[in-house]
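J.: here is my input; please provide its structure:
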Amino acid sequence: MDICEAVSSIQNKNKINVRGYLMVKDKKRNNSYYWYCEKRDQLRCNGRATTMFTEDQHHLPVQIIQSVLAGSSQEIGSHLPSRDALRQAVKRVRRANLPAEPQSFANLIIPDNLQKTLSNSEFLIRDLNIDPPQIQLTSINDYTSPEQVVLEIGQLRNSNEKEDIKNKSLLKIEEQRKEMEEYLAEMNLK
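T.: Next up is the predicted model:
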């Protein structure tokens, strides 16, 4: 298993660098992305790569430090801060690239770039204000129309049902936000 690096291309195509070879995104199936060699047509290169997303997407700071140190000369090691200081530096960089965590549901704002799925389907269906709580309805399935969801919520009779929907929506949004952040982190697009 290799650590791949996302590379930006002039034609705005997703590319990764695997051991110095540039790979272009071919297709996606389930949690796997398939890549082919950039020189496929010119050199008839049949090189291929597959990236698979699992629950543990992010490398621990220790793993990042070890991979960097493995590719460096021993002379550099004596001039570096302690491993704890390096680990904290990695964490600070990661935190700086993350959006601020909302302190309440009312403060939850989904940026425009996260309102669509990778297949360009609508992710954020509606941003509703029902009584005091705000509810953002999301879906990654094209079979539920926004009107159906709004109608179902409008038919709720008591505040407990509204609270249940709010809590379920929050959990779903959090799960989907984490999945999106993991994907973006993997692709270095964040």
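J.: contacts and neighbour counts: CA atoms only from here.
T.: Fine.
J.: list the buried residues in the longest helix along the chain.
T.: In the chain, taking DSSP state H as the definition, the longest helix is helix 159-187. For helix 159-187, the neighbour count (16 or more other CA atoms under 10 Å) marks 162, 165-166, 169-170, 173, 176, 181-183, 185-187 as buried.
J.: that one - contacts with which helices or strands?
T.: strand 5-7, strand 134-138 (3 or more CA pairs under 8 Å, 6 or more residues apart in numbering; DSSP states H and E).
J.: would you map the strands across the protein?
T.: Ranges of strands in the chain, per DSSP state E, are 5-7, 15-18, 21-29, 32-37, 48-52, 124-129, 134-138.
J.: for comparison, sequence B:
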Amino acid sequence: QDTSGAEDNATFSLAVRYDEGLEIETRGLPDAIVGKTYYARLFARGGDAEDIKWSVICMPVLNDKGELASCRDGLPAGFTLSEDGTISATEPVVGPEADEQGHRAPRTAYSILVEARDEKNRSAVRGLSITIRIDEPLYAPPAEGCGCGSVGAGAAPTVLLALTGVLGLLRRRRS
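T.: The predicted structure is shown next:
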């Protein structure tokens, strides 16, 4: 209504377009095996998912209290992240360095922060972890000469107990 009291009605159409953000879908990475090459692919959705460029923001370094002390650039030694989201180690993966006593940890996990960015400069960040481990066999055959297949002196009490139980059952049946 205007100042003179005249009214007019009109219908307008308003379209609100939701601009979907970018989200990293990758939740975890496969383990890297010492002595083998490595390949993993990162995935994102939303945004302009066709033209996403990937990068590593940092590899967090924690102090002895488990708090963030600093942030190193890059991935573990020998690993690369290409802009298309491929994490790879084309040379065989090298395990962690030995400690002062010469022991190597059977597995070591490295945390990284990756970023996905599309053409409209929308981005998403996710923390992931790559575990480098030694390929351990599921079954280790016994050492030669262990006598595992024979009944030794240590098994005598168990055998005696089993025989006593069987004799007891036989006596009950006869009575």
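J.: what would you report as the TM-score here?
T.: With the length set by TM-score structural alignment, normalised by the length of the second structure, the two chains reach a TM-score of 0.21; 73 aligned residues with a CA RMSD of 5.8 Å.
J.: three-state assignment of Thr158 of the second structure?
T.: helix (DSSP: H, G, I helix; E, B strand; the rest coil).
J.: switch the buried residues of helix 159-187 of the first structure over to CSV; also include distance to Asn129 of the first structure.
T.: Formatted as CSV, these follow (distance: CA to CA, whole Å):
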residue, distance to Asn129 of the first structure
Lys162, 11
Ile165, 13
Lys166, 11
Ser169, 13
Leu170, 14
Ile173, 16
Gln176, 21
Glu181, 26
Glu182, 29
Tyr183, 30
Ala185, 31
Glu186, 34
Met187, 34
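J.: and which of those residues is nearest Lys15 of the first structure?
T.: Set against Lys15 of the first structure, the nearest of the buried residues of helix 159-187 of the first structure by CA to CA is Met187 (8.8 Å).
J.: OK, contacts around that closest one?
T.: Taking CA atoms under 8 Å, 6 or more residues apart in numbering, we find Met187 of the first structure in contact with 5-6.
J.: number of nearby residues for the closest residue to Ala6 of the first structure other than its chain neighbours?
T.: Once flanking residues are discounted, Ala6 of the first structure sits nearest to Ile16: 4.4 Å by CA to CA, 6 or more residues apart in numbering. Here the number of neighbours of Ile16 of the first structure (other CA atoms under 10 Å) works out to 27.
J.: might you report the residue contacts of Ile16 of the first structure?
T.: Applying CA under 8 Å, 6+ apart to Ile16 of the first structure gives the contacts 4-7, 22-24.
J.: and for Thr164 of the second structure?
T.: Neighbours of Thr164 of the second structure in contact, by CA under 8 Å, 6+ apart: none.
J.: so it sits in a helix?
T.: Yes: counting by three-state DSSP, Thr164 of the second structure is located in a helix.
J.: how close does it sit to Leu170 of the second structure?
T.: Separation of Thr164 of the second structure from Leu170 of the second structure (CA to CA, to the nearest Å) stands at 10 Å.
J.: so Arg72 of the second structure touches Tyr110, yeah?
T.: No: judged on CA atoms under 8 Å, Arg72 of the second structure makes no contact with Tyr110 at a distance of 11.4 Å.
J.: what is in contact with those two at once?
T.: Met59.
J.: wait, Val7 of the first structure sits on Asn17?
T.: Yes: using CA under 8 Å, Val7 of the first structure is in contact with Asn17, at 6.6 Å.
J.: between the longest helix of the first structure and strand 134-138, how big is the angle?
T.: 50 degrees (axes from the mean of the first three to the mean of the last three CA atoms, to 10 degrees).
J.: the inter-axis angle of helix 159-187 of the first structure versus strand 124-129?
T.: 140 degrees.
J.: distance of the spatially closest residue to Thr138 of the first structure that is not a sequence neighbour from Leu151 of the first structure?
T.: Spatial nearest neighbour of Thr138 of the first structure, chain neighbours left out: Leu124 (4.6 Å); criterion: CA to CA, 6+ apart. As for Leu124 of the first structure, its distance to Leu151 of the first structure is 17 Å (criterion: CA to CA).
J.: what of Glu174 of the first structure?
T.: For Glu174 of the first structure, the distance to Leu151 of the first structure - CA to CA - is 24 Å.
J.: same question, Leu171 of the first structure
T.: Remark: distance between Leu171 of the first structure and Leu151 of the first structure (CA to CA) = 21 Å.
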